[in-house]
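Asker: Here is my input, please return the structure:
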Amino acid sequence: MIEPDFLRTTRTAYDAVAGLYAELFANALEDHPLDRAMLIAFADLVRANGGGPVADLGCGPGHVTALLHSFGLDASGVDLSSEMIAIARAAHPELRFEVGSMTALDLTDGSLGGALARYSIIHTPPEQLPQVCAEFHRVLAPGGHLLLAFQAHDDPSELAKSFDHKVALAYRWSPDRVAALLNETGFTETARLRQVAPPDAERDFPQAHLLVTKV
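Answerer: Below is the predicted model:
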């Protein structure tokens, strides 16, 4: 199977900045209580549904994977970048990290109690997003929970708008349109969080979290 160009370019870009990225975002959640609150709610829901493995998809250097583990989840990480995975394995040797793509996950059908894709769908071309959502649905058990986070825009007439991400081509998503796509894929929405950009933010983009459950 021929690998799509966007996967090769995204992997190469993140391989090149993996060390710097790990340093910059090592403590990124300390000043974001609402982000942490969504992760805590996600963890609580997964445990209430019987637990089960949780995959951090697009895990980068693994700091959020480790946080999920600290919440009592059987968490592992998957990332496109082998350099990111090497950093994650070195920093968190007690956890499992594998190289992989959200377009074709090396996971058994219905094997996960939860999946997190935190700012990792942003490099997915809009035409590929239905395939990625279908993969999320495939690997989750019935009643499993999925938490997405992404840069957002407020124009429901467009699914995605590209923006000048510093690492690789990226897209902001319409929360309404993404929620509708997830619904069509077989999820039901549980909760949604929209955060406005703070006044000192580098880009005036809102951020969105969508928490959905596999029907």
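Asker: Going by C-alpha atoms from here, please, whenever you check contacts or count neighbours.
Answerer: OK.
Asker: Now the helix ranked longest in the chain: buried residues?
Answerer: Secondary structure of the chain per DSSP state H: the longest helix is helix 5-24. Neighbour counts over helix 5-24 (16 or more other Cα atoms under 10 Å) mark Leu7, Thr10, Arg11, Thr12, Ala13, Tyr14, Asp15, Ala18, Tyr21, Ala22 as buried.
Asker: Now the element after that helix, going C-ward?
Answerer: helix 33-48 (DSSP states H and E).
Asker: helices and strands around that next one, which ones?
Answerer: Secondary-structure packing of helix 33-48 (3 or more Cα pairs under 8 Å, 6 or more residues apart in numbering; DSSP states H and E): strand 140-151.
Asker: who touches the strand it packs on?
Answerer: 42, 45-46, 49, 109-122, 136, 171-173, 205-215 (Cα atoms under 8 Å, 6 or more residues apart in numbering).
Asker: So which of those residues belong to strands?
Answerer: Within the contacts of strand 140-151, residues falling in strands by DSSP state E are 112-118, 171-173, 207-214.
Asker: which helices and strands sit right next to the longest helix of the chain?
Answerer: Under the contact criterion of 3+ Cα pairs under 8 Å, 6+ apart, helix 5-24 touches helix 82-91.
Asker: The helix it packs on: which residues count as buried?
Answerer: Result for helix 82-91 [16+ other Cα under 10 Å]: buried residues Ser82, Glu83, Met84, Ile85, Ala86, Ile87, Ala88, Arg89.
Asker: Stretch 23-40 now?
Answerer: Using 16+ other Cα under 10 Å as the test for burial, stretch 23-40 gives Asp35, Met38, Leu39.
Asker: Tell me how far that stretch lies from the chain's centre.
Answerer: Between the centre of stretch 23-40 and the centre of its chain there are 14 Å (Cα atoms, centre = their mean, to the nearest Å).
Asker: run this one through as well so I can compare:
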Amino acid sequence: MTDPSSHLSRTADAYDAMAVPYAAIDRTDLNGPSLDGAFLAAFADRIRSTGGGPVAELGCGPGPVTARLRDLGLDAYGVDLSPVMIDLARKTYPDLRFEVGSMDALELAAGGTAGIVSWYSVIHVPPRELPPYFAEFRRVLAPGGTLLLAFFESEGDPVTVFDHRVTPAYRWPIDELARLAADAGFTEIGRMLREPYEGERYRRGHLLMRSGPAAPVTV
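Answerer: Sure thing, here's the model as predicted:
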């Protein structure tokens, strides 16, 4: 049973309470020629180029990113802490699979997942508690599997807590988040930083990583 005082319970309860207005946020930019959409497409290209397989969006919310991954040709499904979010996702995208679950204790076989997308979901994990999440991602990914992280970047500051619209979250220096993932056995493939769009407060960071050491260089 989840400790009601833990950040997991607080996050799930907060997203349950805000699920309907949160689901109404416009995310059509993911489907067009946006930088965020381009990074999702790059993730999809890598999954296809490495043989395909199931892809998990962890912290899927009401499901638009999972649906976009499906539209990009991937065998995608979603996992989220919030039962209300999962209910909304199932109603909105009845052809896709969505399950209630926690990113740090996935009910998935070791090495059976081709890719993981964490789209602004690890932002709610207290910094000291984040390494086990990366270890769990590494456990379920196949050798050479792909991890995509999207997060709020701290713009030169240390890890910084901020007043996210749903529940407190953390902004990360991109180098620090990449280092934590590397400590868990991931190798960076690429990164992107973009400045805030109109109406956004903070710079956005994206990291594309593979499970395992860097591939050998061939000449």
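Asker: now the angle from the longest helix of the first structure to helix 82-91?
Answerer: 40 degrees (axes from the mean of the first three to the mean of the last three Cα atoms, to 10 degrees).
Asker: before we move on, the earlier item: with distance to Ala179 of the first structure added, can I get the buried residues of helix 5-24 of the first structure in JSON lines?
Answerer: Formatted as JSON lines, these follow (distance: Cα to Cα, whole Å):
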{"residue": "Leu7", "distance to Ala179 of the first structure": "24"}
{"residue": "Thr10", "distance to Ala179 of the first structure": "25"}
{"residue": "Arg11", "distance to Ala179 of the first structure": "27"}
{"residue": "Thr12", "distance to Ala179 of the first structure": "30"}
{"residue": "Ala13", "distance to Ala179 of the first structure": "29"}
{"residue": "Tyr14", "distance to Ala179 of the first structure": "28"}
{"residue": "Asp15", "distance to Ala179 of the first structure": "31"}
{"residue": "Ala18", "distance to Ala179 of the first structure": "31"}
{"residue": "Tyr21", "distance to Ala179 of the first structure": "29"}
{"residue": "Ala22", "distance to Ala179 of the first structure": "30"}
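Asker: which one of these is nearest Asp155 of the first structure?
Answerer: Thr10 (26.0 Å; Cα to Cα).
Asker: Give the burial count for the nearest residue to that closest one once chain neighbours are set aside, as a bare number.
Answerer: In this structure, Thr10 of the first structure finds its nearest non-sequential neighbour in Ala168, 5.8 Å apart by Cα to Cα, 6 or more residues apart in numbering. Other residues lying near Ala168 of the first structure total 17 when counted by other Cα atoms under 10 Å.
Asker: residues contacting Ala168 of the first structure?
Answerer: Taking Cα under 8 Å, 6+ apart, we find Ala168 of the first structure in contact with Thr9, Thr10, Ala13, Tyr14, His123.
Asker: Let me see the residues that make contact with the longest helix of the first structure.
Answerer: 60-61, 80-84, 87, 101, 123-125, 167-169.
Asker: please redo it, this time with the cut-off set to 10 Å
Answerer: 26, 60-63, 79-88, 101-103, 123-125, 166-170 (Cα atoms under 10 Å, 6 or more residues apart in numbering).
Asker: tell me the contacts of Arg179 of the second structure?
Answerer: Gly185, Phe186, Thr187, Glu188.
Asker: Output the buried residues of helix 82-91 of the first structure as TSV; include the columns distance to Leu146 of the first structure.
Answerer: Compiled in TSV, the buried residues of helix 82-91 of the first structure are given as follows (distance: Cα to Cα, whole Å):
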residue	distance to Leu146 of the first structure
Ser82	24
Glu83	26
Met84	22
Ile85	22
Ala86	25
Ile87	25
Ala88	22
Arg89	24
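Asker: picking up where we left off before, same list, the contacts of Ala168 of the first structure, but as CSV with distance to Gln131 of the first structure please.
Answerer: CSV is the format used below for the contacts of Ala168 of the first structure (distance: Cα to Cα, whole Å):
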residue, distance to Gln131 of the first structure
Thr9, 19
Thr10, 17
Ala13, 22
Tyr14, 22
His123, 14
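Asker: Go through these and name the one nearest Val196 of the first structure.
Answerer: Checking the contacts of Ala168 of the first structure against Val196 of the first structure by Cα to Cα gives His123 as the nearest, at 21.0 Å.
Asker: quick one: contacts for that closest one?
Answerer: So His123 of the first structure contacts 6-7, 9-10, 129, 162, 165, 167-172 (Cα under 10 Å, 6+ apart).
Asker: now do Trp119 of the second structure
Answerer: Per Cα under 10 Å, 6+ apart, neighbours of Trp119 of the second structure: 40, 57-61, 65-66, 148-151, 206.
Asker: ok, now how distant is the aligned partner of it in the first structure from Glu3 of the first structure?
Answerer: The alignment partner of Trp119 of the second structure in the first structure, by TM-score structural alignment, is Arg118. Distance, Arg118 of the first structure to Glu3 of the first structure, by Cα to Cα, to the nearest Å: 23 Å.
Asker: could you list every residue that touches the residue most central in space within the first structure?
Answerer: Centroid-nearest residue in the first structure, with Cα atoms, centre = their mean: Ala117, separated by 1.3 Å. By Cα under 10 Å, 6+ apart, the contact set of Ala117 of the first structure is 55-59, 78, 102, 136, 146-150, 209.
Asker: Good, wrapping up.
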